[in-house]
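In: got a structure for you, letters missing:
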C-alpha cells in the first residue's frame, strides 16, 4: 500500500464531500479529476515499468528511456483527461439548455390545457349586451332572495368581467347563421 496515494485520495474525497458530492459517481469524478484513477492495463504497465526501472537503475541509458516513456504516457493521459473534462462541460451545458427548454414547454402545455379546460362562455344570440347584463343581474337577485328565504347567506356576486357568463358578443364560426327576416 502506498500511503502517499491513499492520503491524496482521502484529501480529494473529503474535498468532494465538502463540495456536496455524496454519490459514488460524484466521488469517482473527483478522483478522476485529480488523476488518481487508472485503468487496470495502465496500472499494470506502470508497475511493470517501475519494476524494470528498479532492476535497471544502474544503467542510466535504460533509466532515461523509461523516464521518457513514462513522461510521454503521462502527457497523453493529461491530454485525454483535459479532453474528457471539456466534453463533460459541453454535455452539461447542452443538458442544462435541454432541461430549460423542457421546463418551458411543460409550463406552456399546462397553460394551454388550463385554457382548454375552462368552460365556454354562454351566449344568447337573441339578447343584446344590455339585456344580457340585466338578465344576469336579475338571476343573481333571484338566487339571493332564494338563499335568504332558506336562512342562508347568498353567495357573493361575481364581477361581470370575471363571470363565466362574460363574453365579447362575437359569434363563433361553428354556430349556424341566423336568417334575417
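Out: Everything's here; your move. None of the values given here were measured: they were computed from a predicted structure.

In: going forward, measure contacts and count neighbours with C-alpha atoms only.
Out: Fine.

In: residues in contact with the helix or strand harbouring residue 51?
Out: Element membership for residue 51 (DSSP states H and E) is helix 40-55. Counting by CA atoms under 8 Å, 6 or more residues apart in numbering, helix 40-55 makes contact with 62, 63, 66, 70, all of which sit outside it.

In: adding another structure so you can compare the two:
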C-alpha cells in the first residue's frame, strides 16, 4: 500500500499550529474530496485542559467540512484500520502523546517510547491519504539538567527528527504565521 502524504507542524504553546494544521486539512479535504479526521491525544486532567479541548471541538464544529474526532491517548496504531485513502488525518499532538506513554502507560525506556510513537504515526500515514502531525516545539531552549525534563526533550527531539525525515513538508508556526522549513513551495 502506498504511504499517504505526511506533513509536520510544530510551534510554541498557543502559536496557532493546530489552527494551521486544521486549515491545511480542510483545504486538502476540499481539493481532493477527503473526509476529515481529528485524532486527539489530550486527556482532560484539569479545567484548563478541558477548556482547551472544548475550544478545539467548537472550532472544528464550524468548519466548512465535517470532522470526525477520535480520542486516543496512545496506541494509535490500533485505529489505523479505520482509515482509508479517502481520509485526511490531523494528529494533535505529539507532545501529549509522549506524556501519555511516559505517565499513563508508565513507560521508562526512552527508546521504547520513541518506537511506540513512530509505530503510531507511520501506521496512520500508511492507512490514510494524508497525515498532518502537530507538536509543540520545546527543543529550542537550553537542554534541561533535570533527569525527567532532559529525558522528555531527548525523546521529543528524536521523534521530531524521525517524522521530519519522512515528511514531505514541515512547518514552524510562530505568532500564527507558518514558516515552511521543508518541502516544495507552491
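Out: Received the coordinates, thanks. Everything numeric here is computed off the predicted structure, so don't read it as measured data.

In: Quick check: TM-score for this pair?
Out: For this chain pair, the superposition-based TM-score is 0.23 by TM-score structural alignment, normalised by the length of the first structure; 68 aligned residues with a CA RMSD of 5.1 Å.

In: The longest helix that the first structure contains - contacts with which helices or strands?
Out: The single longest helix within the first structure, with elements called by DSSP state H, is helix 60-117. When contacts are defined as 3 or more CA pairs under 8 Å, 6 or more residues apart in numbering; DSSP states H and E, helix 60-117 of the first structure packs onto helix 40-55.

In: Tell me the buried residues in the helix it packs on?
Out: 49, 50, 53 (16 or more other CA atoms under 10 Å).

In: which stretches of the second structure form helices?
Out: Counting by DSSP H, the helices of the second structure are 17-32, 47-61, 94-99, 110-127, 147-166.

In: right, so these: which one is the most enclosed?
Out: helix 94-99 (a mean of 22; mean count of other CA atoms under 10 Å).

In: just to revisit the earlier point, which one, of the helices of the second structure, ends up nearest to residue 181 of the second structure?
Out: Of all those, it is helix 147-166 that lies closest to residue 181 of the second structure, at 9.7 Å by CA to CA.

In: So which other helices or strands are in contact with the closest one?
Out: Against helix 147-166 of the second structure (3+ CA pairs under 8 Å, 6+ apart) you get strand 5-11, helix 94-99, helix 110-127.

In: picking that back up, ok and the longest helix of the first structure relative to helix 40-55, angle-wise?
Out: 160 degrees (axes from the mean of the first three to the mean of the last three CA atoms, to 10 degrees).

In: continuing past helix 60-117 of the first structure, what's the next helix or strand?
Out: Using DSSP H and E, the first helix or strand after helix 60-117 of the first structure is helix 129-149.

In: Please point out which parts of that following helix sit buried.
Out: Neighbour counts over helix 129-149 of the first structure (16+ other CA under 10 Å) mark 132, 136, 140, 144 as buried.

In: Tell me the spacing between the first one and residue 145 of the first structure.
Out: Going from residue 132 of the first structure to residue 145 of the first structure by CA to CA, to the nearest Å gives 20 Å.
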